[in-house]
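Novice: generate a structure from the sequence data that follows.
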Amino acid sequence: MTRPHALLRVGVTYEKTLGMRRLTNTPVDLAIGNDGDLHILSRSDELTFIRRLSFNDDDLGAVNLVGGGGQVGGTSKTDGHFVWPAALLMDSDENLWVSDEATCQISNITVEGKVICQWGEQGSADGEMNRPSGIALDSNGDIFVADTLNHRIQ
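Specialist: Purely as a prediction, here's the structure:
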């Protein structure tokens, strides 16, 4: 039996496997905090959450994302509601950014799950998105979004 969810370091030998207690439940992305803790975005048909683990595999709790388990193509625009989150990153203030392919939104939340801001509409005009997936921040704090089905970066 192979062990999923392994942590690998490029140019270094295998280090360890985390989340084998099924705490991760279909992880799709992760972000590393300044303290070295891992914030793991997990989604499935039943549950969507961000689990926090230490490098020693200590369970440090979870932020249950409102919603989850929705159908891709869902349309809920409720603050903090996620249908099919795709990417996770952490900014220098230790706040999390999440892209949601189904709602075509980008959300900025605290590590406790409080919504700071959320924006996005489905479409192809400037500022609109169609299945936003990857997200990145530059050193100025500008966010870049892989606007997947519009075939562009915004």
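Novice: from now on I want contacts and neighbour counts done on CA atoms only, so please keep to that.
Specialist: Will do.
Novice: who's in contact with the residue most central in space within the chain?
Specialist: For the chain, the residue nearest the mean C-alpha position is L88 (2.7 Å; C-alpha atoms, centre = their mean). By C-alpha atoms under 8 Å, 6 or more residues apart in numbering, the contact set of L88 is D29, L30, A31, L41, L96, W97, V98, S99, I135.
Novice: output these in TSV, with neighbour count, distance to W84 and secondary structure appended to each entry.
Specialist: Shown next, in TSV, are those (neighbours: other C-alpha atoms under 10 Å; distance: C-alpha to C-alpha, whole Å; DSSP: H, G, I helix; E, B strand; the rest coil):
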residue	neighbour count	distance to W84	secondary structure
D29	18	12	strand
L30	18	15	strand
A31	20	17	strand
L41	27	11	strand
L96	23	16	strand
W97	25	14	strand
V98	24	10	strand
S99	28	9	strand
I135	20	15	strand
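Novice: and this one, please, so the two structures can be compared:
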Amino acid sequence: VTPQGVVTTLAGGPEDYGKIDGEGSNANFNCPSAVAVDGDGNIIVADCGNHCIRKVTPQGVVTTLAGGPEDYGKIDGEGSNANFNCPSAVAVDGDGNIIVADCGNHCIRKVTPQGV
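Specialist: Reported below is the predicted structural model:
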């Protein structure tokens, strides 16, 4: 929302849902449930329906940091090797770690800036 109250879409869109990384409306989400902003101005997204944590740059480029819809569950690991079950909230601490409320697994998880 701009200071003038104008709302624009940074990434994703209502036409299709899914998990596609990309720029702007070429990217897809599936029930994004929470966002936080890191120290570089990136938006960190808890993508509940895709069971993953995503990043949206200030330019609108979407990438997946950890997890994915192929296998949901609770496995710690690096990047797509980690599993979540409907992450519902995110926060970023002073060291750039992403703190995740992993709703379906009833736990709080941490993703490092390196995606671990």
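Novice: TM value for the aligned chains?
Specialist: After superposition, the two chains reach a TM-score (TM-score structural alignment, normalised by the length of the second structure) of 0.70; 96 aligned residues with a C-alpha RMSD of 2.2 Å.
Novice: now which residue in the second structure aligns to the residue nearest to the centre of the first structure?
Specialist: Mapped onto the second structure by TM-score structural alignment, L88 of the first structure lines up with V35.
Novice: a helix runs through its match, doesn't it?
Specialist: No - read with DSSP: H, G, I helix; E, B strand; the rest coil, V35 of the second structure is strand and lies in no helix.
Novice: from I75 of the second structure, how far off is it?
Specialist: 22 Å (C-alpha to C-alpha, to the nearest Å).
Novice: and for whichever residue in the first structure pairs up with K19 of the second structure, the neighbour number?
Specialist: Counting by TM-score structural alignment, K19 of the second structure corresponds to K77 in the first structure. The tally of other residues near K77 of the first structure (other C-alpha atoms under 10 Å) stands at 16.
Novice: swap in I75 of the second structure?
Specialist: I75 of the second structure: 13 surrounding residues under other C-alpha under 10 Å.
Novice: residue in the first structure paired with it?
Specialist: In the first structure, the residue matched to I75 of the second structure (TM-score structural alignment) is A125.
Novice: still on that earlier bit, among the contacts of L88 of the first structure, which recur in the second structure?
Specialist: Retained in the second structure (both residues aligned by TM-score structural alignment, their matches' C-alpha atoms under 8 Å) from those: L96, W97, V98, S99, I135.
Novice: so which pair among those residues is furthest apart in space?
Specialist: L96 and I135 (11.1 Å; C-alpha to C-alpha).
Novice: pull up the overlap in contacts between those two.
Specialist: Common contact partners of L96 of the first structure and I135 (C-alpha under 8 Å, 6+ apart): L88, L89.
Novice: excluding sequence neighbours, find me the nearest residue to N30 of the second structure.
Specialist: G49 (4.6 Å; C-alpha to C-alpha, 6 or more residues apart in numbering).
Novice: does L65 of the second structure touch D47 like I think?
Specialist: No - here L65 of the second structure lies out of contact with D47, judged by C-alpha atoms under 8 Å, at a distance of 10.9 Å.
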